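>>> Everything below, folded, please.
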Amino acid sequence: MDAAAWHMQAMTPPPELPDPMTKAQWSAWSETARASYVRAFRVAMRARPFASPIHERVAERMTASLGSALLEPAGARTILALSAPFSAGKSTMVKAWAQHLHRSVLAGSAPEFLPRWNPTPGLSADTVPVSYVTLLSDSRGTDLYAQLLNFANKDAGGSVRAVVQFAIRALKTHGTRLVVIDDAHMLRTTSVTGRATLNALKHLNTELGELGGVLVLVGADLTGGDVLADPQIRGRLAQHTFGPYEIDTDDGRRAWQRFLKAAETTLLPYLPDNSPGDIAQGLAEYLWIRTTGFVGDASRLLIDGTCHAMNTGQRLDRFAMDPVAVSQRAHDAQQRVELLRRPLALAGPSAGGEDE
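The predicted structure follows:
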């Protein structure tokens, strides 16, 4: 992804949801019209996340940490970090969070073109308030700076020193104030290359701080990993973390039901045979067993289940969602949960008759 594609994503609203239909209107439509309607509903729904209390709470805390970091003096500033398990929605969340910041800076600009500004008299440049790059496996420090240059559509050729200097100059020229590095868990300091990349991150934090910006690291299970264990980084770290929804505590069950209630509010207008509480209460346990609390799987299950219910004229229940495929991770976790929940069979009499 480059800055233009990032800007397009950030500034383009998701497809509009079709207006809900009554049962009478639905019955009057042809099979072709119904199929087209369901496709439009599915596309629009999959393009927008359901409100999630866990993710929203972490996003609010990250915004507060960012606001505090931006008030710090120029130089090495607080580093924000987001750690979550694989598939918990961390990249989706942080992209939405960073793109919201992007829109707040460039509000009103057209999606097709990055607005331009004049960093110095006589010089015009694209405005790139946020840079978003993904750390590659075995990346060198130079690779990190080259990715920043590529994001700004700049040539990354030249010596190591030149690439570093060009990248820092590009951040200044394009007005970048937030650099998000995803998949930071790829960094391993057990190798010379990994240690050099870690040093490059610390150098980037200092240089970005001199420009008034902040560095954000995102990765799977960063907590306790190589990057966040570095003493210099820990001394400047504002760490945020979340996991899937859990239902083994009262607070966890309430949070899970709040997530399902938000989804239910969105879906019920398209489910005339369902009533309030059918999803958030009646299906809460079923949905958790199918997804073990991972929002991505839960969203897919609810949306595709709703589409199945609409196509067949059924209500949304477990029979409408049973055929919906979820990730292999969710399938494996469901099998483990069901095995733990399976009652132990009572032992029958021994082959020898009476107990000895």
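>>> okay, CA-based contacts and neighbour counts for the rest of this
OK.
>>> so the most centrally placed residue in the chain, which of the three states?
Central residue of the chain (Cα atoms, centre = their mean): residue 92, 1.7 Å from the mean position. Following DSSP: H, G, I helix; E, B strand; the rest coil, residue 92 is assigned to helix.
>>> which residues does it contact?
Contacts for residue 92 were tallied using Cα atoms under 8 Å, 6 or more residues apart in numbering; there are none.
>>> tally of neighbours for residue 123?
Residues lying near residue 123 (other Cα atoms under 10 Å) number 9.
>>> one more, for comparison:
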Amino acid sequence: MNDSSAGPTGPAGGDSAGSAASFLPPAVLLDRECADGWRRWRLTRHDAPPAPRWSPAQYQAASPRTRGLYDLHRCATHANLAVQETPMSAAVARVVASRIRTNALKRKPSTRAGVMVNGGGYQGKTETVCEVAALFEEWWLELHHQLNPDALPGTRDLHAPVAYVQTPVTATPKSTCEAILDFYGEPHKNMTLPQLVRTVKAALHAHGTKALILDDITRLKMHREADQDVLDLIRSLMSMSVTLVLVGVGIPQSGLLRDSRYDARSGQWVFPPATGRFRSRNDAAGTQTERRFDLIELGPFRYDTAAQIDAWVHHLAGIQDQLRLLKAEPAMLTSAGMPEYLFRRTDGIVGLLERLIEDGCSQAIDSGAERLTTGLLDSVTISLDHLPVRDPAAGEVPAIPAPPSRVPRRKRPRNTSFDDGGTPAATRR
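The predicted structure follows:
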């Protein structure tokens, strides 16, 4: 049944309590930072059913309870907008997918080259990398009939081709190793750093992991006494038969792998020779590590050329197709001055755009406007304050463009009813 024809008896229209089960989130939210949570996210990441499309007449014909369920379903739809591929994310996905797949097929014991994905906060780095990794894991499991090809005979170890780990906010090499072991549920109490590194190596091998994603890697602060520990940790992880994917904000300037410059000819970031405090006891090894990474950029949309404007408008059209507002015009987000307005409000950052649209749709439903206009969106403030898993000090929260200036309220005119206007001209002598 096409969702455009679903009426009050459609997916959101039943009167049974179970009708809401298909779009409400699970009682226990998925946690990608553990193996079971990652697996369940991978299997269900595209399962959120959108609300059917109703006309205003269909909405009015429904019972109050059915309308309430439908409004709830619409809110769930707007809160779970599908992640769309952009020209920038497509370029990143090609590099990451190629590197993971190529390294997984290598037989040689040589060090596997890694990938670093750099970009500002809320630009879709994590979701892009996780989607690529999920597609690889599905391909790898199917290729090996859901079994771990490296498992020892007679064992049934957890098979986890991909491990996703978020670097702790107060990150050190030791706490990062503990976060990796937490993904597998491995014990690590009272271990020293060398013991943790050895245990991490054993866990990655035992569970058949081919790609290790370290998100928010720039939370690892480079202090003088920890420089060697950080470089040693990265070098140790790269020495295993896994593809190391580092995701972070401002990686070239973080000091993690020293300041770098972009080489347009090779399409890679180049690291200069280490000097000063970035010199380690074995600097040649550190340089070798740096040269084994491709550093790729995931930036926001731009609005300078015709091609960039077309890409932005195409992205808005994809979002518009997912919205469920009763009075939405066919080109609500893509006509008149709306594309320019949305770009000014978000600087082309997809995460900020999603937040603005989500909050705007909620207000449009609550107010009965049932459409997005610049006037309605002017009243929506984008706020990313008090995010529990974001570290503003690491650049993970982007600068939000200032809201449009409000038209100043006109002063109420003074009551002149009792003013003395003087003697009328007709009565003057």
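>>> Provide the TM-score value for the superposition.
Put the two chains on top of each other and the TM-score (TM-score structural alignment, normalised by the length of structure 1) is 0.81; 327 aligned residues with a Cα RMSD of 2.9 Å.
>>> How much space separates the residue nearest to the centre of structure 1 from residue 224 of structure 1?
Computed as Cα to Cα, to the nearest Å, the residue 92 of structure 1 to residue 224 of structure 1 distance reads 22 Å.
>>> The residue nearest to the centre of structure 1 maps to what in structure 2?
Under the alignment defined by TM-score structural alignment, residue 92 of structure 1 is paired with residue 127 of structure 2.
>>> how much space is there between that match and residue 134 of structure 2?
The separation that residue 127 of structure 2 has from residue 134 of structure 2, given Cα to Cα, amounts to 10 Å.
>>> so residue 129 of structure 2 makes contact with residue 94?
No - using Cα atoms under 8 Å, residue 129 of structure 2 is not in contact with residue 94, being 10.3 Å away.
>>> When those two are compared, which one has more neighbours?
The neighbour comparison of residue 129 of structure 2 against residue 94 (other Cα under 10 Å) goes to residue 129, with 22 against 11.
>>> Look up the closest residue to the more buried one, ignoring the ones flanking it.
Spatially, and ignoring its direct neighbours in sequence, residue 129 of structure 2 is nearest to residue 93 (6.8 Å; Cα to Cα, 6 or more residues apart in numbering).
>>> Make sure the one you found is actually in contact with residue 126.
No - using Cα under 8 Å, residue 93 of structure 2 makes no contact with residue 126, being 11.1 Å away.
>>> Show me the strands in structure 1, by range?
Using DSSP state E, the strands found in structure 1 span residues 79-84, 116-120, 123-126, 130-134, 178-182, 214-220, 237-241.
>>> Could you point out which of those strands sits nearest residue 319 of structure 1?
Distance to residue 319 of structure 1, taken as Cα to Cα, is lowest for strand 79-84 among the strands of structure 1, at 31.8 Å.
>>> just the angle between the closest one and strand 178-182, please?
Strand 79-84 of structure 1 runs at 30 degrees relative to strand 178-182, counting by axes from the mean of the first three to the mean of the last three Cα atoms, to 10 degrees.
>>> Mean distance between strand 79-84 of structure 1 and structure 2 after superposition?
Here the mean offset of strand 79-84 of structure 1 against structure 2 after fitting is 0.5 Å, by mean Cα distance after the TM-score superposition for structure 1.
>>> sorry, back to before: can I get the strands of structure 1 in TSV with distance to residue 23 of structure 1?
Listed next are the strands of structure 1 as TSV, based on distance: least, Cα to Cα, whole Å:
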stretch	distance to residue 23 of structure 1
strand 79-84	42
strand 116-120	51
strand 123-126	51
strand 130-134	45
strand 178-182	46
strand 214-220	45
strand 237-241	44
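>>> so which of the ones you listed is the most packed in?
Most buried of those, by mean neighbour count (mean count of other Cα atoms under 10 Å): strand 214-220, with a mean of 25.
>>> what span of structure 2 lines up against that strand?
Mapped onto structure 2 using TM-score structural alignment, strand 214-220 of structure 1 covers residues 243-249.
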